[in-house]
Structures are given as structure tokens and as C-alpha cells.
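K.L.:
below are the sequence and a predicted model for it; my questions follow.
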Amino acid sequence: MQLVVARIGRAHGIKGEVTVEVRTDEPELRLGPGAVLLTDPSATGPLTIETGRVHSGRLLLRFEGVRDRNAAEALRNTLLIAEIDPDERPEDDDEYYDHQLIDLDVVLADGTEIGRISEISHLPSQDLFIVERPDGSELMIPFVEEIVTDIDLDEQRAVIDPPPGLIDDRAEIASARDAEGAEDSDAAAAGSGDAKAAEGDRA
């Protein structure tokens, strides 16, 4: 399985280094010296990482064969892709690879369907689930323990407990559910009345 682990940014300095937008929770494993990465577009790779260092909060990489600023700048916006075993799991039981989370159903604790995870956004402060709703709209759900209460890979679902306002139509979902319940009750009552009327006719 292939996993996008970074995107190359602008060149840094004159010796072939590039800035990198990290897209993996394990940069020390995926983006360490000696790692061989596929690329998109594929014409620029594969690339082998020669050195890596952090400068002003940004990861800088140098690749074998890339020795000057022009060569580094030519790699700008290239995606770096790692080949991984699809059954591989992070060492921490509470961590997941993006490909394990994509397409999970997102539901409330009572089973109410919210949508499907279509993308994982890795921000400096936290990760976000980009959730596609049945109507095609999107929600952003912070991937934090207080909100995402359970990840069940066997059932292919993520259970969430969103705070007020995170899901704008949560109240509408509840209202719709209550309305359905009321309609069922009215229908049952009407059915009961019809049955009594029929009994009266027979009498």
C-alpha cells in the first residue's frame, strides 16, 4: 500500500535542501536518512533521503543527487510516497495510519449516521477528520479523545460525541428523529382507533 508522507516545498539555501510539509505522524520513520520514496509526479523519483534536519520549526531534507538550488526548486510540490504493509500498525495502540481511517463511517453514540471520513488533515495543532455528509457537504471533526470516543476498525466506524455547535444540524437530526417517533405514535394511535371502530361496527 502507498501512503503520502510529505509534500516538497520551496528550496532552502543553495546546496539542494528543500522544505517539507509533513503528512505523517511518524516522520522519523518515514522521512529518515536512507528512506527511498516514490514520487508524484513519478518522473522526479524515486528519491533517496540523504540528510534531514529541523530548521525554524520546518523539516529540511536533502536527496541523493540533488546538489544545488535549481535542482531542489524543480522538486517543488512533489508528493513523497512510502510503500507500507497494509497490515502494519503504529506502535501506539491509540494511533492509526491515515489509510486505516479513510472511509470509516462516522456515527453518534446512539448510531445516528453523520457521514464518512474522506480525508485526514494534519495541522500543527491537531489532526482533523474531513467528513463527507450524505448530502455532499463536509464537516471538520477534531481527532481528539474528547470528541472521537471510539475507533472500531472491525466495524469500520468512528464514534463521536461532538460538543454543541460542532455539527450545526445536530439539533435538526434530533428533531427529525423525534418527529419520526411522533408520527409512529400517531399512526399507532390512529390504527388503534380504526380497530375499535371496526369492532363497534361488528357489534
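P.N.:
Received it, and whenever you're ready, just let me know what you need.

K.L.:
from now on I want contacts and neighbour counts done on CA atoms only, so please keep to that.
P.N.:
Will do.

K.L.:
centroid-nearest residue for the protein?
P.N.:
Centroid-nearest residue in the chain, with CA atoms, centre = their mean: Ile120, separated by 2.5 Å.

K.L.:
was I right to think it contacts Glu132?
P.N.:
No. Applying CA atoms under 8 Å as the test, Ile120 and Glu132 come out as separate, 11.6 Å apart.

K.L.:
and here's the other structure:
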Amino acid sequence: MVLGKIVGAYGVQGWVRVHPFADDPLAWGKLPTWRLGQEDAPPEGWREVEVLRSRVHLGALVAQLADVADRDAAEALKGLLVGVPREALPPAGENEYYWDDLVGLEVVNVRGERLGEVASLLETGANDVLCVRADDGKELLLPFVGAVVLDVDLAQKRIRVEWEADW
């Protein structure tokens, strides 16, 4: 499961700066290992690295990884995604979801009209946004807030929303 992206080096001793895709980067920053890879890499293309230390700094997670000795080595990791095995994460709380669980779910409105499928999510600062790919190829952007998202049913692989098909 992808949790963030390395966006650069931090300091001169090989620490990396990670943009987190999750609300609580310290929770996964404490995991003993991460997997690093390119977005389109197959699972075997990701490599495991040991996390020596981590902390939050100015809204980003900074971490010292094993075998990353200096700034140049840290810069070489820029752009790689940070992932962990799903089983390493705690279960999501009530009415909380991992983004990975939402991608691929069907989105229907209260009238039962299919709006499309969740292709991805965006973090805007105010709230998360569902990027829904409609059957005609268009993209719908739906705020992930209680007034719009009425129900998420992971078992049925469906999200019910208060949203008209022609909006």
C-alpha cells in the first residue's frame, strides 16, 4: 500500500523528506521497514529498506534509511513512492478508510444512477476529493465529506453519494 512519496533530501546525512498521503505519518513512520518503488513498477520491482529513525518536520515526514549515507544518496531516491505491506498497517477506524480501499469502488447516486468508478483521490487541505472516472471517460471530482458521501460499503464495493449525474 502506497503511503507517500520521497520529495527530496533533508540535511546532509542521508535523511529523506517524504510527502505523506496519509493523515498520520508518524504512525507509519514508526514501521521498521518500507518498500520503495516507481509508480508503475511491478511488486518485485520494489525494494525493502530499513527505517532507522523518523519524525515529522514542517508537515512532512523525514526519515533516515539504512544504506543512505549522504545527501547525494538521499537525492537519488527523490520521486520514489513509499509503501508498506497492507498487513503492517492497523485496521482503519469506524468511518475511516485507506485510500487504497476506495480506488476501484463503484460510485452511485441516491437515485441509483451509476456515476463511475473511483480512479484516485486528491488531498486539498480542506478535504479529500474522490476522482471518479465516468463511463464516458469524463472525470468527476466529488468532495469526500458527509454531505456528499452518504455511505461507503466496502463489501459491496460501492459508494453512495448525494450528487447528480449531470453536475
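P.N.:
Alright, I've got the coordinates. Computed from a predicted model, the values in this text were never measured in an experiment.

K.L.:
identify the residue nearest Val4 of structure 1 in space, chain neighbours excluded?
P.N.:
Nearest residue to Val4 of structure 1, sequence neighbours excluded (CA to CA, 6 or more residues apart in numbering): Ile81, at 4.4 Å.

K.L.:
aligned to the one you found, what sits in structure 2?
P.N.:
Matched by TM-score structural alignment, Ile81 of structure 1 corresponds to Gly83 in structure 2.

K.L.:
ok so Asp100 of structure 2 is a helix residue?
P.N.:
Yes. With DSSP: H, G, I helix; E, B strand; the rest coil as the criterion, Asp100 of structure 2 is located in a helix.

K.L.:
quick one on the thing from earlier: tell me the contacts of the residue nearest to the centre of structure 1?
P.N.:
The contact partners of Ile120 of structure 1, taken as CA atoms under 8 Å, 6 or more residues apart in numbering, are Asp98, Leu101, Ile102, Asp127, Leu128, Phe129, Ile130.

K.L.:
could you do Leu122 of structure 2 as well?
P.N.:
Counting by CA under 8 Å, 6+ apart, Leu122 of structure 2 has contacts Asp128, Val129, Leu130, Cys131.

K.L.:
try 7 Å
P.N.:
When contacts are counted by CA atoms under 7 Å, 6 or more residues apart in numbering, Leu122 of structure 2 touches Asp128, Val129, Leu130.

K.L.:
what about the first one, how many residues nearby?
P.N.:
So that's Asp128 of structure 2. 16 (other CA atoms under 10 Å).

K.L.:
structure 2: which residue goes with Arg67 of structure 1?
P.N.:
For Arg67 of structure 1, the residue aligned by TM-score structural alignment is Ala69.

K.L.:
shouldn't its match be in contact with Gln13?
P.N.:
Yes. Using CA atoms under 7 Å, Ala69 of structure 2 is in contact with Gln13, at 6.0 Å.

K.L.:
wait, the match of Ile81 of structure 1 sits on Met1?
P.N.:
Yes. The criterion here is CA under 7 Å, and Gly83 of structure 2 meets it with Met1 at 5.2 Å.

K.L.:
who has more neighbours, these two?
P.N.:
Counted by other CA under 10 Å, Gly83 of structure 2 and Met1 do not tie: Gly83 has more neighbours, with 20 against 17.

K.L.:
give me every residue that touches that one.
P.N.:
Taking CA under 7 Å, 6+ apart as the criterion, Gly83 of structure 2 is in contact with Met1, Val2, Leu3, Trp34, Arg35, Leu36.

K.L.:
now those residues: which count as buried?
P.N.:
Met1, Val2, Leu3, Trp34, Arg35, Leu36 (16 or more other CA atoms under 10 Å).

K.L.:
what's the second one aligned with over in structure 1?
P.N.:
Alignment of Val2 of structure 2 against structure 1 is given by TM-score structural alignment, with Val4 as its counterpart.

K.L.:
name the SS class of its match, please.
P.N.:
Looking at Val4 of structure 1 with three-state DSSP, the answer is strand.

K.L.:
which residues touch it?
P.N.:
Arg23, Leu79, Leu80, Ile81, Ala82.

K.L.:
in TSV: those residues, plus distance to Ile147 of structure 1 and secondary structure.
P.N.:
Formatted as TSV, the contacts of Val4 of structure 1 follow (distance: CA to CA, whole Å; DSSP: H, G, I helix; E, B strand; the rest coil):
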residue	distance to Ile147 of structure 1	secondary structure
Arg23	22	coil
Leu79	31	strand
Leu80	31	strand
Ile81	30	strand
Ala82	30	strand
